[in-house]
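# Mind looking at a prediction? Sequence and model below.
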Amino acid sequence: MPRLTPTRTLIALALLGLAATTAVLLGSGPTHAEDSAQAEGPRPALTVATTQPQRGNVTQRLPANGNVAAWQEASIGAEVSGLRLTDVRVNVGDTVRAGQVLATFAPETIEADVAQARASLLEARAAQAEAQANADRANTLSASGALSQQQIQQYATGAQTAQARVAAAQAALNAQQLRLKHTQVLAPDSGVISARTATVGAVVGAGTELFRMVRKGRLEWRAEVTSSELPRIRPGAKAVVTAASGAQVEGTVRMLAPTVDPQTRNALVYVDLPAHPEIRAGMFARGEFLLGERDALLVPLSAVVVRDGFSHVFEVGTDSRVAMHRVQTGERSGERVAITSGLAPQARIVARGGAFLNDGDLVRVQAAPAADSAPKEAAAPVPQAQAASK
């Protein structure tokens, strides 16, 4: 076994002393930390700011869904049969006025019929003039006895028959002139053309639809409302309608449907809409009926935490621990929401950050910023003479 020199012996002793000191320090460290933690008590989970509910007015809103439709649609069809379309002057989307010519038919056939009816009228008038003259001559001879009363009566009846034939010929002429007028298809009212089936060169029958028009260009929102909510709505109430594109317009309730669908138990509410380029007939839209204002208990939106499908707020107790309360929320008013139940008016609740808390957590309440007691007075400038003397 090799002998230890004095130098090696000193080094070994120094290493042993260092190891013993390290062991003592490591052994005593956790004990001091635990003692410090126990002396300080439990640590707060979060530093929060608190607020109290406030009374305020909120607008009562009733959400609903429905379709946008035309207020009234006009079907414009052909009133003559067997004629060829020669001109179509409007297309889908065009705005027309009442009486404007939309399309024309070939008028040649009807013009010939009008000429024939006019000639028949002239012939009937000539025959009526002759019959009337014969009746007048027969009346002048009645006193002389040259003609019997039966013959005189026959001449008078002939004159009346000729007059009736004139009236019939006149009616036939009027009918043909009316057919000639119907060779021009006119707009029955002002509005917007929504559909067109008219084609140049087509031969259509009477009653065939050529155009469809949205009367006055007016649209309406037909909202579906449950029968239980229907009594809350009155004609004249306002409604805000949002289209699929996000465009919003404000409409007015025109009428409520007199019946309820027995299958869905919903009723239609008709809301007049102003003209808007992004709202068209046939679109689906959602909206809200504005039903007036009411007094409510309001809290910031940031104070409401949704868990398990329910709304909650955290109330701070006197021991700085929070208690989670389930509440019922109502209408929104800007950045605040109405609480309908579950919260006392004098409660002190966590204003924000509740998503990071649990029921019973200890929190540190942030102190409200202290207002300045008095504005500091501005230092008066030192006169130059005093400054020089100093």
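Right, received. Where do you want to start? Residues are numbered from 1 along each chain as shown.
# Please count neighbours and contacts with C-alpha atoms only from this point.
Fine.
# Just give me the neighbour total for the residue nearest to residue 89 when sequence neighbours are not counted.
If the residues on either side of it in the chain are set aside, residue 89 comes closest to residue 102, at 5.2 Å by CA to CA, 6 or more residues apart in numbering. Residues within reach of residue 102, counting by other CA atoms under 10 Å, total 19.
# which residue ranges form the helices in the stretch 1-150 of the chain?
6-40, 108-140, 149-181 (DSSP state H, counting those that start in this stretch).
# May I see these arranged in a markdown table, with mean neighbour count as well?
What follows is the helices of the stretch 1-150 of the chain, written out as a markdown table (neighbours: other CA atoms under 10 Å):
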| stretch | mean neighbour count |
| --- | --- |
| helix 6-40 | 10 |
| helix 108-140 | 17 |
| helix 149-181 | 17 |
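# putting a second one here so we can go through both:
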Amino acid sequence: MPHAATRAGLFLALAVSALFLAGPATAQPPAVQTPDREVTAQARDIVEWYEAVGTIRPKTETTVESQVQAKILDVKVRPGQTVDKGELLVVLDDRELAARAERANQAVSSARASRNQAREAIASAKAAFDNAQADNRRIKTLFASRTVTAQEMDRSEAEFLRAQSALEQARDGFEAAEGQAAQAEKALEEATIAAGHARIHAQAAGEVVARQAEPGDLALPGKPLLILHTGRALLLEALVREGLISRVKLGDAFPVRVAALAVPGAAPELAGGPDANGSGGLSAVVEEIVPTADPLTRTFLVKAALPETPGLYPGMFGRLFIPLGTRQAVVVPRNAVRRVGQIEMVTVKDGDRSGNYAVKTGQSLDGGYVEILSGLTGNETLLVPGRDR
């Protein structure tokens, strides 16, 4: 057994060395606990709320579409990118459009040449008409003095009528040529505008939220290519049941709760008031009430303007709170209620004694209070447990 004794001694020596090297143990200061705080359950009037659920949407949204049919060569932007007014967004294949504009330009040149020829024809016909008219007047004078024969008089009259008809035809030809020239110039203007539509620019500054076309796709009139939010203003579009729409008026301001704006680490609430989940403080002003109820849901669409808020984006879920009236309830500070499993408990102090009682909470209220639906009647003294520090 000597080997076993040697090993035991070696282990003991190593343990003593480790303790020696570690030095004296550092003593941790004892935790200091703050004393329990006394609060009073209060009976007071609280507001009852109706929650109108809805969606955050942009106040102004622009759909970028093509005005012409052409192949897409390039899309310059992507979702999340901000653009300035006049910035190039989409480039289309303009070869066919340019060829159409060139043909229209040639048609304009041809129509203008025809109009010039018609104008010259009028001038020639007018000169011939003036000569025939002068000759006819002279023959009529001579015929009256019986110097010329009736045959010469008839020939002069016929020449005058032919010259008059030729002048009228020349004038009609000029009007037709002028109309054709005007049509050709209009077609050239349209072709030029169409060619300009091959490069699509932003009509207003904004942010790209959707890209619905890629290079190689065919752009068609009415087919969305991009969706822009032109402006930072947001709306909450909420559905209000028909029995409460009379309580909503244009210009009214109502509390709003957006769950996505909850304060990190905040305790979730069982029942919601406007300030539940740490997202209170938002208020929306009613700007539009659609005056037709949805026949399926029996609700009206209400659009309320939201203030500019960091972290608030289109598409988020929100609630618009509409007051229904007031009622009396027992309220206590939220931190006076603790949860033990599925049971909510409070500590009630009665003289020198205290006891735990089960309660049921309702909606959260301003100032960190919560409604007590059952378990308390009001004026009880509660103990809020202290915390270690």
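Perfect, I can see it now. Note that this is a predicted model, so its numbers are computed, not measured.
# Fetch the TM-score of the aligned pair.
Once superposed, the chains reach a TM-score of 0.61 (TM-score structural alignment, normalised by the length of structure 2), with 298 aligned residues with a CA RMSD of 4.4 Å.
# mind putting the helices of the stretch 1-150 of structure 1 in TSV, distance to residue 286 of structure 1 included?
Converted to TSV, the helices of the stretch 1-150 of structure 1 look like this (distance: least, CA to CA, whole Å):
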stretch	distance to residue 286 of structure 1
helix 6-40	57
helix 108-140	52
helix 149-181	46
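# and the most centrally placed residue in structure 1, what does it touch?
Residue closest to the average C-alpha location in structure 1 (CA atoms, centre = their mean): residue 241, at 1.8 Å. If a contact means CA atoms under 8 Å, 6 or more residues apart in numbering, then residue 241 of structure 1 has 221, 248-251, 285-288 as its contacts.
# repeat that for 10 Å
63-66, 68, 221, 223, 247-251, 271, 273, 279, 285-289 (CA atoms under 10 Å, 6 or more residues apart in numbering).
# hang on, the residue nearest to residue 89 of structure 1 packs against residue 190?
No: using CA atoms under 10 Å, residue 102 of structure 1 is not in contact with residue 190, being 11.9 Å away.
# so what sits against both of these two?
In contact with both residue 102 of structure 1 and residue 190: residue 96, using CA under 10 Å, 6+ apart.
# which residue sits closest to the alignment partner in structure 2 of residue 172 of structure 1 in space, ignoring its chain neighbours?
Matched to structure 2 by TM-score structural alignment, residue 172 of structure 1 sits across from residue 187. Leaving aside its sequence neighbours, residue 187 of structure 2 sits nearest to residue 104 (CA to CA, 6+ apart; 6.1 Å).
# Residue in structure 1 paired with the one you found?
Match for residue 104 of structure 2 (TM-score structural alignment): residue 117.
# before we move on, what about residue 246 of structure 2?
So, by TM-score structural alignment, residue 246 of structure 2 is matched to residue 231.
# Could you check how many residues crowd around its match?
For residue 231 of structure 1, using other CA under 10 Å, the count is 10.
# try the one 3 residues further on
Using other CA under 10 Å as the criterion, residue 234 of structure 1 is surrounded by 15 other residues.
# contacting residues for it?
Here residue 234 of structure 1 is in contact with 252-256, 269, 291 (CA under 10 Å, 6+ apart).
# and which of those residues is nearest to residue 56 of structure 1?
Within these, proximity to residue 56 of structure 1 (CA to CA) peaks at residue 291, which comes in at 16.3 Å.
# Is that closest one in a helix, a strand, or coil?
strand (DSSP: H, G, I helix; E, B strand; the rest coil).
# show me what contacts the residue nearest to residue 72 of structure 1 when sequence neighbours are not counted?
Ranked by CA to CA, 6+ apart and with sequence neighbours excluded, the top spatial neighbour of residue 72 of structure 1 is residue 215, at 5.6 Å. When contacts are counted by CA under 10 Å, 6+ apart, residue 215 of structure 1 touches 70-75, 96, 98, 188-194.
# Now do the buried residues in stretch 311-327 of structure 2.
314, 317-323 (16 or more other CA atoms under 10 Å).
# Kindly apply the preceding question to stretch 375-383 of structure 2 instead.
Of the residues in stretch 375-383 of structure 2, those buried (16+ other CA under 10 Å) are 376, 378, 380-383.
# a markdown table please, covering those and showing secondary structure and distance to residue 193 of structure 2.
What follows is those, written out as a markdown table (DSSP: H, G, I helix; E, B strand; the rest coil; distance: CA to CA, whole Å):
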| residue | secondary structure | distance to residue 193 of structure 2 |
| --- | --- | --- |
| 376 | coil | 77 |
| 378 | coil | 77 |
| 380 | coil | 80 |
| 381 | strand | 80 |
| 382 | strand | 78 |
| 383 | strand | 78 |
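# Just the closest of those to residue 22 of structure 2, please.
residue 383 (44.8 Å).
# Can you give me the distance of residue 290 of structure 1 to residue 276 of structure 1?
Distance of residue 290 of structure 1 to residue 276 of structure 1, given as CA to CA, to the nearest Å: 20 Å.
# Likewise for residue 14 of structure 1?
Residue 14 of structure 1 is 93 Å from residue 276 of structure 1, by CA to CA.
# which residues of structure 1 does stretch 7-16 of structure 2 align to?
By TM-score structural alignment, stretch 7-16 of structure 2 lines up with nothing in structure 1.
# what's that stretch in contact with?
By CA under 10 Å, 6+ apart, stretch 7-16 of structure 2 touches 2-4, 6, 17-18, 20, 22.
# How about stretch 93-108 of structure 2?
68-74, 109-114, 180-199, 216, 218-219.
# Tell me where the stretch 251-389 of structure 2 has strands.
Ranges of strands in the stretch 251-389 of structure 2, per DSSP state E, counting those that start in this stretch, are 253-257, 282-289, 299-306, 317-333, 338-340, 343-350, 353-364, 369-374, 381-384.
# chain center to the shortest one, what's the gap?
Mean C-alpha position of strand 338-340 of structure 2 versus that of the full chain (CA atoms, centre = their mean, to the nearest Å) differs by 43 Å.
# buried sites along it?
residue 338.
# just the first one next, same as before
Of the residues in strand 253-257 of structure 2, those buried by neighbour count under the rule 16+ other CA under 10 Å are 253-257.
# swap in the second one?
Within strand 282-289 of structure 2, the residues that qualify as buried by neighbour count (16+ other CA under 10 Å) are 282-286, 289.
# and which of these is nearest to residue 134 of structure 2?
Using CA to CA, residue 289 comes nearest to residue 134 of structure 2 of those, at 80.8 Å.
# excluding its backbone neighbours, what's nearest the closest one?
residue 302 (4.7 Å).
# Now do the contacts for whichever residue in structure 1 pairs up with that neighbour.
Aligned counterpart of residue 302 of structure 2 in structure 1: residue 269 (TM-score structural alignment). Residues counted as contacts of residue 269 of structure 1 (CA under 10 Å, 6+ apart) are 64, 66, 220-225, 230, 233-235, 253-258.
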